[in-house]
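# generate a structure from the sequence data that follows.
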Amino acid sequence: MISQNTIDTVFETARVEEVIGDFVQLKRAGSNLKGLSPFSDEKSPSFMVSPVKQIWKDFSSGKGGNAVTFVMEHEHFSFPEAIRYLAKKYNIEIEETVQTNEDIAQANEKESMYLVSEFAQKFFQSTLLNTDEGKAIGLSYFKERGFSQETIKKFGLGYSPETWDALTKEALDQGYKLEYLEKVGLTIVREDGGHLDRFKGRVMFPIQSMSGRVLGFGGRILTNEKKAAKYLNSPESDIYHKSKVLYGIYHAKQAIAKQDNCYLCEGYTDVIQMHQAGIESVVSSSGTALTTDQIRLINRLTKNITVLFDGDAAGLRASIRGIDLILEEGMNVKVCTFPDGEDPDSFARKTPYDELLRYLNENAMDFIQFKASLLMKEAKNDPIKKADLIRDMVSSISKIPDRIKREIYIQECSRIMDISEEVLFNTLAQLLQKDISEALKKNKQEQKAFEVHKTEEIGVKTKVDVLYELERKIIEILLLYGNVEEDFEDYVFKATPEGELKEEKEINRYKVYQRIYLSLQEDEVELANPVFREIYNTIINHFNTAEKFEVEHYLMMLSPELAQEVTTILMNDEKATLHNWEAQQIFVKQKEQTISQYVTETILTLRWYLVNRIIEEIKTSISREMDADNSENLSLVMDYSKLISNFSSKLGRVMSRY
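Just a heads-up that it's a prediction; the model follows:
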């Protein structure tokens, strides 16, 4: 097990904006950072990071927390996995405590699959670098491709021996279980109980997640064996879904976010060669058709994609269909083709970095220009084919969600194809109307399934839970201002020279948490909501025992459920910055300007609500027992009503009943 000292060091070192910045493109929003949610499909940013508080909140999915919880949520890591990941990122040495048999038994299945995959990657690389067969076949192949030793190690490249069970035998000898070797697809178990390696006599390309964990493998055969597939990939598993993974994303993510552009190519060697040449913001779909999930993976880091095509790629027209998928996600697409006979791998191998970068910049063209130049060769002087080409281009434009961009592209298409904008806009309108009709039809079908539920809910009016909101507000105040010292008004009864008691105002200085604690103690009030009650008790205890209140340390003490609620409360306070009110000439009053008033109003409102609830309960009791002597109850109602009047005058406003 990981020692507590290591865990504390990770929490103290990890910066939430740096950790999340590896996965999400963040932009400054006042004192905070914002970006697109990595947990949902959204077009407008509702994901917020607070560097000051070292927390994050995703308003679209409701998730939130600190740097560790982000890694756990995003990569589906356990707590120890997240700590190990962050320790590796910040070069923190992990101290281990002795694991018991029970600890080992509790390792979950998914973690076991990751461990088996990581073992396989090390085995394949060791075979490549340290065996005669690996050096003679695998290493010589990579050297012929121009890959340096540093690149081979960086991408974890390897070689699977030309024997039937080399990996499986070594894994079993090392204590790894056959069931996990089979589940990740490294081992094939026969019906007779025998087993053999899936990969045999191939150079191996490990496929990694965005966080660097090994998910699966691609293996390329080096012989001309006709019965064997040239490339063989790991099968789908609980940790490997090829439609949701991009090869090279782990090594490219920082460069993509920094350069605000991603180069997309087709093969493993394209990615590796481009990366080695200095173009690090490059990924590939690993030979599979581009999927929406893969595009969204890039969309978290940048809005800009440059698709790289071979100069003589077969079926190029079929390949560019992926462009429409990219456009549908609201992204900007450029296309760059290489000279005839060249692909990203071969071109990058022989081209110096400066020339390569210049070529990419000068030859990347807008998707409209690319489609026109490509398809006009087919259309030539055939008016029917030209009409089909124009319709194809307008169809691509219709996929763009942004109306302004659509109009600009229509104008560009009109100029390139020498056709009136009016005709193009009419065609666009027809396509959009068709898409809308299909969407409405689909929506109508989906609504039928919920019709009964909808009928039950008609006429049901949502009622605000006032007590919940007030208790939540108290927690928010404690989290935001608990340690702040403020002057508060106290009202005390003092005897006059005539012996009468008169209420007088005094100004006393308290820390906010002390004021709230004393007020609730005075009224003998305990928060009704169990979650808020537990958070309240932990906060008060933390203020009383710690020298200063630090959110990141406080969150470490909480259960995941409580930490989620605390993060939500904290980041809701920041949410207004997402809307950029000032730019719209709307100036939001900052609570920091009148903290004592804010605290006092909240406490008085809670008192007013609780007293009013007591009055209502007494009235209900009176109505049930009309024949009984209710004089005592009526007297109580009058006394409590005076209290409400007192609260109202202190608040300086007339309060309508809830």
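# for the rest of this, base every contact and every neighbour count on C-alpha atoms.
Will do.
# go ahead and confirm Lys253 touches Leu301.
Yes: the pair Lys253 / Leu301 is scored as a contact, 7.0 Å apart, by Cα atoms under 8 Å.
# let's compare: structure for the following, please.
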Amino acid sequence: MIDQLTLDRIYNSIDIVDVIGDYVSLKRRGANYLGLCPFHNEKTPSFTVSASKGIYKCFGCGKGGNAVNFLMEQEGLSFPEALKNLAKRYNIEIEEKEPSPEDIKMRDQRESMLILTQFAAEWYTKQLFDSDEGKRIGLSYFKERGFTENTIRKYELGYSPAKRDAFTNAALKKGYKIEFLTETGLTIVKEDRKFDRFAERVMFPIHSLSGQVIAFGGRIMRKDTKMAKYLNSPESEIYHKSRVLYGIYQARKEITRRNQCILVEGYTDVISLSQSGVENVVASSGTSLTPEQVKLIKRFTPNLVILYDGDPAGIKASMRGIDIVLEEEMNVKICLLPEGEDPDSFARANGAQAVKDYIESNATDFIRFKTGVLLKEAGNDPVKKAGIVSDIVKSISIIPDGITRSVYLKETAGMLDMQEKVLYDEIKKIRKKRFFKEKDKQQSRQENTTPAPNERNLISPNEPTLHQAERELIWLLLEHGETELAIDSLETLDEEDNQQMISVADFVLEDLSQDGLTFAHPVHHKILDEMMNFQVKGYAVNEKYFLNHEDSEIVKTIVDITSRNYELSKIWEIRAPEKNFEESNLTRLIERLLVEYKLQRIKEMMREHMEKLKQNQSLSTEERTEIIQEISRLSKVKTQLAAILDNRVIF
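Got it, this is the predicted structure:
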């Protein structure tokens, strides 16, 4: 449990632009910042960050919240985990005792796994620097690769001893449970034996975007072995290799600054390039590039250089992920190193400037690269050349933007010595076929999709209007809650002193309380309850309190309301939503909003009663008569409220 004082220190220290800037490339637009949304795929930026309010909002997919919610959503963290992450970022100490077996058992699975992987990373690093075996084998290996101590500590490199159960025993002794050791893949259990997955390997921790250790790669140190040279953690709740890039945590800011990302294959390639001064580099860790990895890069830059070895295997590897990159509308170039070189050896031998100069001079647009390589392979064989045409046309057809496709088509036609129309017709066929295939998939998905039970129960034809009225009252309370109004008083006979002052919040909340009304939408209901609690305690309704709320649904709703991301009622068509306008107009606006809300609530109550009559055929005559009479009573109230709305003009 984090005390309120520490919570306040964390929230007061947060720079939301700084936090989100680690995940999204943000550009200033007036008072706010704009970028591509990390929660859905978009071409035009609609993700807005307000530094003054400390909130973010995507007007494309609707996601919104504060820095804590962002980390929870982005990293899959719990509320306490996100707070601890931010506390660490801003050097705010949170007092916590050493986790006991009972504490660890009480924590949820994900948090326990993250705590364990961090412990493992620290343990492996300690073995590397402090144990005789670690210094003799692991540290010597890293120094032979030219890695400095600063670099080793930056990437949290380590060593796992040859003793097959050294780490497992250390973790169990600390109180970590065997179930989490096996779920993270750090320990393997066979019958009654427990042993370390990574025994006698140098260790490369894999970090999430926020810097949490989520998995490991290990390189074997024995030469006379049939074991795999590199071994990675298995997939787990905290680690999905298709969504992760090695080095992205260390490289993200430099990628944004240089507006370019360099992609390599291995751990040591990343580390050597980074140490040489080329820090905007990440690795796919030996796996084929995936759409999730490409989207991760695109958050920071649209410009990608794929840097691979100059041998035939490197050439093939460099072309595997091109189509995925093109589909994301990224600018991709290929750069092959001289034969016999890899990024690791080339960086160590030449230094940062030489690497940058080489990439600048040798990075080739993917079409020229792919066409050149395939033409060289085909030689004069017409059958192979036809296959090349089909392969390249398929890649061009993937590009979403028509103008870009046209440019590439023209250039390819020249390189292949073919008429543009032939290639154009082929691309048209491929795209048409893909369009109908995707359309069939979407139709199939729609046919097989049914609303979730909670959605079916909560949503009715009248509710959106009722919810809208509730949102407008919440907006009013947040925006004008502390504004003082002068209203007629019945407590004095003095005509010169026949008014009393009352805040907008007290006026609205007391009016709702007197009528026994609360909000229908579950989240609006929670917000209103807390506002009424504020009133009872004599506190002002505080927008900042709700924007920093533990309940992420409340935060999202408040962000939606304060950013006015909902359809406005006709009331707002006859007034501008500025904060400052005449008190008399504000009073009439409040009265009108309250009447409109009550009208919508009456309509909803009538609908519920009518539904009860329709659905429940077993009602007695007396029960049915009672419901009909209630509907009649509500209908009269509805008519009265509607008349008030029709007769009242705000300005």
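# mutual contacts of Lys253 and Leu301 of structure 1, please.
When contacts are counted by Cα atoms under 8 Å, 6 or more residues apart in numbering, Lys253 of structure 1 and Leu301 are jointly contacted by Phe23.
# residue contacts, the residue nearest to Ser552 of structure 2 when sequence neighbours are not counted?
Among residues not flanking Ser552 of structure 2 along the chain, Asn69 sits closest, at 6.1 Å (Cα to Cα, 6 or more residues apart in numbering). Under the criterion of Cα under 8 Å, 6+ apart, the contact list for Asn69 of structure 2 reads 79, 82, 552.
# so Asn69 of structure 2 is in which element?
Applying DSSP states H and E as the criterion places Asn69 of structure 2 in helix 67-75.
# try Ala255 of structure 1
helix 249-259.
# other residues contacting that helix?
The contact list for helix 249-259 of structure 1 (Cα under 8 Å, 6+ apart) reads 21-25, 208-212, 262, 280-283, 301-302.
# of those, which belong to strands?
With DSSP state E as the criterion, strands contain 208, 262, 282-283 from among the contacts of helix 249-259 of structure 1.
# redo these as TSV? Include neighbour count.
As requested, those are exported to TSV (neighbours: other Cα atoms under 10 Å):
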residue	neighbour count
Gln208	23
Cys262	27
Val282	29
Val283	29
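# center of structure 2 - which residue?
In structure 2, the residue lying closest to the centroid (Cα atoms, centre = their mean) is Gln74, at 3.3 Å.
# check contacts around that residue.
For Gln74 of structure 2, the residues meeting the contact criterion (Cα under 8 Å, 6+ apart) are Phe39.
# and if you look at Ser234 of structure 1?
Remark: with contacts taken as Cα under 8 Å, 6+ apart, Ser234 of structure 1 is in contact with 184-186, 216-218.
# 10 Å instead?
Residues near Ser234 of structure 1 by Cα atoms under 10 Å, 6 or more residues apart in numbering: 184-186, 198-199, 206-207, 215-219, 240-242.
# what of Phe366 of structure 2?
Applying Cα under 10 Å, 6+ apart, the residues contacting Phe366 of structure 2 are 305-306, 318-319, 322-323, 326, 331-335, 372, 395, 408.
# go with 7 Å
Phe366 of structure 2 sits next to 332-334 when contact means Cα atoms under 7 Å, 6 or more residues apart in numbering.
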